[in-house]
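Novice: Prediction below, plus the sequence it came from.
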Amino acid sequence: MRILHTSDWHIGRSFHGFSTLDALSGVLEALVAQVRENQVDVVIVAGDVFDSAAPSAACYPLLSQTLAALADEGARVVVTSGNHDSAARLGFQSALLRSEIAVVTDPLSVGTPVSIDDEHGPVHFYGIPYLEPAIVRHLWEGVELRSQAQTMQHALDLVRSDLARRGGRSVVAAHCFAAGVDATPGVEREIRQGGLDVVPLPAFDGPDYVALGHIHGRQQLSERVRYAGAPLHYSFSEEGKPRGSWLVDLDATGLASVRWIDLPVPRPLVTLRGSLDDLLVDPRFDGHDKHWVRAEYTDATPQPDPMRRLQARFPWCATVVHQPAGVRADDGVAYSARVRAARDDGEIIEAFLAHVREGEGASDAERELIRDVLDSRSVAEAAK
């Protein structure tokens, strides 16, 4: 049996204020083509199908059309809900979908598989929707579920118990943060370093393959436990990271092979760094007009209207960050001492500008303006 493992579609998500719906539609069309070209039997979508619990109306057709297209290619589809999904909304659609498509959102269904046969017998697919301990702990009396680790351990114990009765090969699809993940690149945006509620890797023992979602970059925790990541880049921290899916083959005895299949990247990410003038005119930055751009300008002081000016050259400039190239050396002279040493108001203003602009005082044009203002004030005071 051949399985395609994908996750974290996040239909409806924006990228720095830009809609990603059209780009995601194109990538999902490519995914459907890969299912056809590789003769995939089952597609797993491991949670976070939508980006919010209340997606806009435009999001639903993309999901329905993609699921129908996958089924039209002869694939069975198993979808689980993630922390971004509304289990109720996603589950409501399941009754309206074709028989080839299973949407698993009910926590009480954990331990009850979708069984699909091949020439070697059944493969049991156990969907585990995202389980928030505070919401689901009342469902299983006498079981302490205070953490994600405890909750997932219980869910996987239910899977192992059912599998022991049924026998055969098995695949788990779940949405969680597993121990051993590199928490720096491509991490789900709600995850923060410190206090992470992680699921220990031994909790996933038993199934032939574990298809995980929640992390936006591909990661391999073991030969049989993997994250596929998101099909689009949703953060500049993912710059240069591949997008795609895991193609999983099961033989008569279990896991036979796993290989990665790249998806197209509609608009690559790039970080450009230099002074604002360089970013605006330097030829070395040619060729990035079709990229998502993060611009880091290194001028000593903030420049006026940098986003508008940069978007004239890079229409898809999504974010601008002021990162001065150097930090002013501390000469040990306090600002108050500089003010006391000033001989007139012009020097006081000069000292202030240098203090707040990393040592950069007034330009010639600014000095002329300052003199005009001070001279006008002097004339006005003399006329009183």
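Specialist: Here it is on my side, so go on. Residues are numbered from 1 along each chain as shown.
Novice: rest of the way, CA atoms for contacts and neighbours
Specialist: OK.
Novice: If we go by neighbour counts, what in stretch 183-193 is buried?
Specialist: A183, P185, G186, V187, E188 (16 or more other CA atoms under 10 Å).
Novice: same question, stretch 264-274
Specialist: Using 16+ other CA under 10 Å as the test for burial, stretch 264-274 gives P264, V265, P266, P268, L269, V270, T271, R273, G274.
Novice: isn't the fifth one right up against K290?
Specialist: In other words, L269. No - here L269 lies out of contact with K290, judged by CA atoms under 8 Å, at a distance of 9.6 Å.
Novice: Show me the contact partners of stretch 221-232.
Specialist: Contacts of stretch 221-232 from elsewhere in the structure, counted by CA atoms under 8 Å, 6 or more residues apart in numbering, are 5-10, 24, 27-28, 180-181, 186, 201, 204, 208-220, 243-246, 255, 263, 265.
Novice: Mind giving me the packing neighbours of whichever strand or helix holds I349?
Specialist: Taking DSSP states H and E as the definition, one finds I349 inside helix 345-356. Using 3 or more CA pairs under 8 Å, 6 or more residues apart in numbering; DSSP states H and E as the contact test, the elements touching helix 345-356 are helix 335-341, helix 364-383.
Novice: The structure to be compared is supplied as follows:
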Amino acid sequence: MSRLLHTSDWHLGRALGRYSREEDFDGVLAEITAIARETEPDLIVHSGDLFDTSRPTSRDLIRAVRTLDDLAAIAPTVVVAGNHDSPGYFELLACLSGPSRGRGLFFIDKLRPAREGGVLTFDTRGGRQRIRLAVLPYVHPNRFWQRSSVSGTTPAAYAEGMRGLQRELMQALYEGHDPDRDVLVLAAHVFVAGASPSRSERHSDADRAFTTAPADLPEVAYAALGDIHAPQAVAGVPFAARYAGSPLQMDFGERGEAKSVVIVDADPGRPVRVMRRRLSAGRQLAVFEGPLEELRQTAHLYKGVFLKAVITDEEPDALLTRTVAEIVPHAILVSAAPKRPESDDALLEEAADEELNLGDAFCAYLTDQGMSGETAQSTASAFADLLGQLDEEAPRPVHAEELLRTALEDTWTEAS
């Protein structure tokens, strides 16, 4: 039997408002490592978005490498780059921490031809079986602009290009394939059409337009997918394909989601057995919406919880946050604000064929985050002013820039 541990979308460095999530990351990464030690997989796969930004801090780099080194001591560990990851950082990490340094840790920084690192082979612990792994890191739509076989930059052109890449990987997987010994696996950071993202995941509509059809995925024993934070199976494929999901509730759109890693047991030529292992180390996120009196009655439910409070019986008041904090002293209060009128909500739900007023939408968002109306309007106006300058050939001067230019033109020199 071959055993695989699948994890994904750690997003190291993600914060929640002004609050760091380092404590939560440390707890859940230790939990994932403990599960790996207990289950003894033959291969560990991380399907992308190791970091939350393309320029992670030194603390997050250290956190990632230490955890991945611990995992690689248990089983070979492969990490494919997601859309939040920097291929350059992955290349550097591969040089410092990969197989060239004697560690079973593989960073897949960019798309590689199937015969040049696009397919990796790993013997299982007993040596009787092999896992042949096709790796497909995030492929930006721009990747296909200059491919002679693909014309245009439309979602259809992207889908065509992705089909070609996946066909190549499939062909390479079957070269030298031993049906009595080999288990075929795909690790990919892709948005599969029909998958259900968490409500507030940071995807634009444009991102969602560039999808991969379920039928285009290479037919393998198991597809370890990354990009979607809600753990789920992919419908419409004749084999097991899953998003492992994020290990923490990353934002309030993910509140209530049960996080997990995936354990996959496989034998050549047989359906795999997929088991989710629940992760519990991360603190929960909650949204309260109602009057202050109801919050007083339910305050005990929010101990140790990141809380967003939307108060329905109060007018905008600079002291509202303090009042809410006194009611739920043991919660981690991320924001507290009165419920805004329905007319403000409508700004974010305009019909697709209408032009969105970004200034108004931004103002509504700031108000929803607890900023006073006057400050939100001022901030949104400054945003609109900067946005308008994008279309100007000669942007208007900024006051601070003028002061700096004046100082440089009339520099003070020390007397000789």
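Specialist: That came through, no problem. In this text the structure is predicted, and so the values were computed from the model without any measurement.
Novice: Got a TM-score for the pair?
Specialist: Once the chains are laid over each other, their TM-score by TM-score structural alignment, normalised by the length of the first structure reads 0.78; 323 aligned residues with a CA RMSD of 2.4 Å.
Novice: For Q39 of the first structure, find the nearest of the helices and strands packed on helix 345-356 of the first structure.
Specialist: The minimum distance between Q39 of the first structure and these falls on helix 364-383, with 68.8 Å, by CA to CA.
Novice: and R255 of the second structure, what does it touch?
Specialist: Q249, Q284, L285, A286, V287.
Novice: Quick one: list the elements packing against the top helix by length along the second structure.
Specialist: Using DSSP state H to define each element, the second structure has its longest helix at helix 155-174. In terms of contacts (3+ CA pairs under 8 Å, 6+ apart), helix 155-174 of the second structure is packed against strand 119-123, strand 130-136.
Novice: Deepest-packed of those strands, please.
Specialist: Most buried of these, by mean neighbour count (mean count of other CA atoms under 10 Å): strand 130-136, with a mean of 25.
Novice: Could I get the full set of helices for the stretch 151-300 of the second structure?
Specialist: Defined through DSSP state H, counting those that start in this stretch, the helices belonging to the stretch 151-300 of the second structure, from first to last, are 155-174, 205-209, 292-298.
Novice: residues in contact with the shortest one?
Specialist: Which is helix 205-209 of the second structure. Helix 205-209 of the second structure is contacted from outside by P155, F191, using CA under 8 Å, 6+ apart.
Novice: average offset between that helix and the first structure?
Specialist: Its match in the first structure and helix 205-209 of the second structure itself, once the structures are fitted together, sit a mean 5.9 Å apart by mean CA distance after the TM-score superposition for the first structure.
Novice: Just the endpoints, please. Distance across stretch 300-319 of the first structure?
Specialist: Start-to-end span of stretch 300-319 of the first structure (CA to CA, to the nearest Å) is 19 Å.
Novice: Okay, buried residues for that stretch please.
Specialist: Of the residues in stretch 300-319 of the first structure, those buried under the neighbour-count criterion (16+ other CA under 10 Å) are A300, P306, M307, L310, Q311, R313, F314, P315, W316, C317, A318, T319.
Novice: if I line the two up, what does the fifth one land on in the second structure?
Specialist: Q311 of the first structure maps onto A325 in the second structure when the alignment is built from TM-score structural alignment.
Novice: if I look at its match, how far off is G290 of the second structure?
Specialist: Between A325 of the second structure and G290 of the second structure the distance is 15 Å, computed by CA to CA.
Novice: cool, and P113 of the second structure?
Specialist: Between P113 of the second structure and G290 of the second structure the distance, using CA to CA, works out to 55 Å.
Novice: For the one helix or strand I32 of the second structure maps to, what is the distance to the chain centroid?
Specialist: Secondary structure assignment for I32 of the second structure, by DSSP H and E: helix 22-39. Going by CA atoms, centre = their mean, to the nearest Å, the spacing between the C-alpha centre of helix 22-39 of the second structure and its chain's C-alpha centre is 18 Å.
Novice: For it, name the packing helices and strands.
Specialist: Here helix 22-39 of the second structure touches helix 58-72, going by 3+ CA pairs under 8 Å, 6+ apart.
Novice: mean shift between whichever helix or strand comes after the helix it packs on and the first structure?
Specialist: Of the helices and strands lying after helix 58-72 of the second structure in sequence (DSSP H and E), the nearest is strand 77-80. For strand 77-80 of the second structure, the mean distance to aligned residues of the first structure following superposition is 0.4 Å (mean CA distance after the TM-score superposition for the first structure).
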